[in-house]
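J.: Here you go, sequence then predicted model.
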Amino acid sequence: MQTEFVITAGEQPKRLDIFLVNREPNLSRSAIQRLIEQGRVKMNGQAAKPSQKIKPGDRIAFDIPKAEPLELKGEAIPLEILHEDDHLLVLNKPAGIVVHPAPGNWAGTLVNALLYHFEHSGGTVSTIGGKERPGLVHRLDKQTSGVMVIAKRDQAHRHLASQFKHHSITRVYEALIWGVPKKGHGLIELAIGRDTKERKKFSARTTNPKESVTEYKVDRRFGKLAAHVLLYPKTGRTHQLRVHLTSLGHPILGDPTYGGRKVTEIEGIEIPRVMLHARTLGFQHPATGETHEYTRPLPPDMVEVMQALEKLVPQKTTKGV
């Protein structure tokens, strides 16, 4: 795919590879550097180097070859299945697994695990998501754990997707955050979209803002260092909870993308990943109309961080608002 553009006025001088990484969120820095080394990136008509500095007025042209995945294959990756019938499957996704294949992650994903499961159980999966996202009605970030629903039939997929679209799904998340909000309970209303400067991030600094609403409740305080919060998203934007908590000044622990280095370690406690867990998911069953609700407690890594925080400030740990 050939792309050509001119660096706009106001753009700060920076390395070409860093600029392109921010502009092309689906490509890693190493992938960008490979394209440059292959001669697929030109600056002002000349072959470019990764370290070249861009400036306003520079004309950039680059060619991204279409990424074609190998035929997706099932992989024997363990699944914690909470419920399964002819129409859908509910599971508890562990942190660290990517939900669907994409450039750089054609294998080892949740989809690969699901394909293996259905191949060996004789089940079907919805085709609406296409060959790369079969059955996926929604998704969780790689580092987020928790409850997900998978559609096994197209009719179930459409029914569940409609519930997500109209926000009739019950969703409760848990997070460990940096610092403690002044208000014990509140509503965050902040329209967000893809960031205009850093294309891998989402923020209010965007040309395409979309309404985003999150209710939060402080469940436990760890002195002034951190807090355990319950989150009730009223909309389902990409990175919504991470962006909204950062807008309060309380990014999620273990999320350097939005919180910087300060959230990766707190008073000597190393934070292993983004401390976010999709605890509860409730929906209307597409075939029976009955309400189904599934809850999974915090995974061990989040429990361990909470216990470490409690030991750090035992006399200051408080429960509730």
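T.: Happy to help now that I have it.

J.: contacts, neighbours, all on C-alpha from now
T.: Noted.

J.: Could you check how far the residue nearest the centre of the chain is from residue 41?
T.: Per CA atoms, centre = their mean, the C-alpha nearest to the average position across the chain is that of residue 141, at 2.8 Å. Between residue 141 and residue 41 the distance is 30 Å, computed by CA to CA, to the nearest Å.

J.: just residue 204 next, same as before
T.: 31 Å.

J.: my read is residue 155 is in a helix, agree?
T.: Yes. Under DSSP: H, G, I helix; E, B strand; the rest coil, residue 155 sits within a helix.

J.: For it, give me its contacts.
T.: Applying CA atoms under 8 Å, 6 or more residues apart in numbering, we find residue 155 in contact with residue 286.

J.: repeat that with 10 Å
T.: Taking CA atoms under 10 Å, 6 or more residues apart in numbering, we find residue 155 in contact with 87, 126, 128, 161, 286, 287.

J.: Just give me the closest of the residues you listed to residue 68.
T.: The shortest approach to residue 68 among those belongs to residue 128, at 19.2 Å (CA to CA).

J.: which residue sits closest to residue 204, ignoring its sequence neighbours?
T.: Distances taken as CA to CA, 6 or more residues apart in numbering place residue 192 nearest to residue 204, at 4.5 Å, with adjacent residues excluded.

J.: same check, this time on residue 66
T.: residue 1 (6.6 Å).

J.: so who does the one you found touch?
T.: By CA under 10 Å, 6+ apart, the contact list for residue 1 reads 62, 63, 64, 65, 66.

J.: Would you mind measuring from the third one to residue 4?
T.: For residue 64, the distance to residue 4 equals 11 Å [CA to CA].

J.: A further structure is provided below for comparison with the first:
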Amino acid sequence: MDFEEKIIVVDEGQSPMRIDKFLANKLFQVTRNKIQNGIKNEWVTVNGSLVKANYKVQPSDEIIMQIPLNAEYDGVVLPEDIPLDVVYEDEYLLVIDKAPGLVVHPGTGNYTGTLVNALVHHLQNSDLPVLPGNSMDRPGLVHRIDKDTSGLLVIAKTEAVLSHLAAQFHEHSVQRRYQAIVWGQPDPADGTIDAPIGRHLKNRTMYATYDQEEAELAKNAVTHYSTIQSYYYVSLIECRLETGRTHQIRVHMDSIGHTIFNDEKYGGDQILKGTVFNKYKQFVENCIKICPRQALHAKSLGFVHPVTEKPMYFESPLPADMQGVLDKWDKYVEDRIDKFEN
């Protein structure tokens, strides 16, 4: 996503005013609703710190707002006949196995062709509940996964179910496990990453970890990981989320030197482990062609059904692109062992 940066220094004689109203008066081409959404998306800072929409500007405040380019969108979600892999559905909710490359909800540059457009078509209903604090283009969504992450999502059909599921996520009682291919071999093989995550200070489309002393810049984030199998220069790991921050696994694994394979945003599309030989470089490039996205998959999802109160648990097999990469690395390891044994 590309941004235009606006910097505004509040006049010395300015009386206290809500920042969303102040910016709407200053930025005539940006609606107050878009400004409020920008504040929620953490695209607005005052004197280098994030604020809420009810913050009242003070004289000499320096306000920086990142405005998404080409962001013309009226917020109406149109139904689209896009195939969905529905693994469970009843009158209260449904669980979807999202394919990689499918954007979850409309946004800058992706106003159509999203999972939400498909969902409205599938349910023949555009009047799905919206979580408080979310915009109207996120009906039914309790949680999200990135465009290029595959795997399981639960969708609520009623407001009561949405609230109940949201509470389970807030209480960290939802079981979520992801599998990822990462560069290198984690040491220790199993561990916990406890590092707050917040917006990257220089690139607002990225996130970064912060020291506990800098916690005011970020939100608490905890990831438990375990190594399933190593392939010399990459490993298949499983992650259990204790919190659900944006890009959490991607940022946490990168922070300990084990970036997710082919995660372009965090440098995983570069050769981070291995040899300098051209043959190896070609091998890695072939793996990237097989899995042209970050190798991250939301493998399992467990929660209590808000109405029946029965435990629900779902698993999704590793997608073909990630499995294809592992098959190639498995053959690579086998050939390497044969070479040294013979």
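T.: Sure thing, it's come through. Because the structure is predicted, anything quoted here is derived from the model rather than measured.

J.: re earlier: neighbour-wise, which of residue 204 and residue 41 of structure 1 wins?
T.: Neighbour totals were compared for residue 204 of structure 1 and residue 41, and residue 41 leads with 27 against 18 (other CA atoms under 10 Å).

J.: Any idea how many residues pack against the nearest residue to that one once chain neighbours are set aside?
T.: Distance criterion CA to CA, 6+ apart; nearest residue to residue 41 of structure 1, sequence neighbours excluded, is residue 62 at 4.2 Å. A count of nearby residues for residue 62 of structure 1, using other CA under 10 Å, gives 21.

J.: any chance you could map the helices in the stretch 151-300 of structure 1?
T.: For the stretch 151-300 of structure 1, the helices defined by DSSP state H, counting those that start in this stretch cover 154-165, 240-247, 256-259, 300-312.

J.: By neighbours, which of the contacts of residue 155 of structure 1 wins?
T.: Busiest of the contacts of residue 155 of structure 1 [other CA under 10 Å] is residue 126, holding 23 neighbours.

J.: and that one, what pairs with it in structure 2?
T.: When structure 2 is aligned by TM-score structural alignment, the residue opposite residue 126 of structure 1 is residue 129.

J.: got the contact list for its match?
T.: For residue 129 of structure 2, the contacting residues are 136, 138-142, 155-163, by CA under 10 Å, 6+ apart.

J.: For residue 234 of structure 2, state which of the residues you listed is nearest.
T.: Checking the contacts of residue 129 of structure 2 one by one against residue 234 of structure 2 (CA to CA), the nearest turns out to be residue 142, at 32.5 Å.

J.: Once you drop chain neighbours, what's closest to that closest one?
T.: Nearest residue to residue 142 of structure 2, sequence neighbours excluded (CA to CA, 6+ apart): residue 166, at 5.9 Å.

J.: unless I'm mixing things up, the one you found is touching residue 144, no?
T.: No. With contacts counted by CA atoms under 10 Å, residue 166 of structure 2 stays clear of residue 144, the gap being 11.9 Å.

J.: Please enumerate the helices of the stretch 1-150 of structure 2.
T.: Under DSSP H, counting those that start in this stretch, the stretch 1-150 of structure 2 gives helices at 19-26, 32-40, 115-123.

J.: residue range for the first one in structure 1?
T.: This means helix 19-26 of structure 2. Using TM-score structural alignment, helix 19-26 of structure 2 pairs with nothing in structure 1.

J.: and the angle from that helix to helix 32-40?
T.: 130 degrees (axes from the mean of the first three to the mean of the last three CA atoms, to 10 degrees).

J.: For helix 19-26 of structure 2, could you pull out the residues that count as buried?
T.: Under the neighbour-count criterion of 16 or more other CA atoms under 10 Å, helix 19-26 of structure 2 has 19, 20, 21, 22, 23, 24 buried.

J.: What of the last one?
T.: If you call a residue buried by 16+ other CA under 10 Å, then helix 115-123 of structure 2 has these buried ones: 115, 116, 117, 118, 119, 120, 121, 122.

J.: of those residues, closest to residue 326 of structure 2?
T.: Comparing the buried residues of helix 115-123 of structure 2 against residue 326 of structure 2 with CA to CA places residue 115 closest, at 27.6 Å.

J.: residues in contact with the closest one?
T.: Here residue 115 of structure 2 is in contact with 79-80, 82-84, 96, 98-99, 102-106, 121, 138, 147 (CA under 10 Å, 6+ apart).

J.: Equivalent analysis for residue 229 of structure 1, please.
T.: Contacts were defined as CA under 10 Å, 6+ apart; by that measure residue 229 of structure 1 touches 173-177, 180-181, 184-185, 216-221, 252, 276, 320.

J.: From residue 277 of structure 1, how far off is it?
T.: Per CA to CA, residue 229 of structure 1 is found 11 Å from residue 277 of structure 1.

J.: Touching both of these two, which residues are there?
T.: 173, 174, 175, 176.

J.: Same list (these) but as TSV, adding neighbour count and distance to residue 17 of structure 1.
T.: Shown next, in TSV, are those (neighbours: other CA atoms under 10 Å; distance: CA to CA, whole Å):
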residue	neighbour count	distance to residue 17 of structure 1
173	22	36
174	24	36
175	27	34
176	26	34
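
J.: Take those residues and keep only those in strands.
T.: Members of these lying in strands (criterion: DSSP state E): 173, 174, 175, 176.
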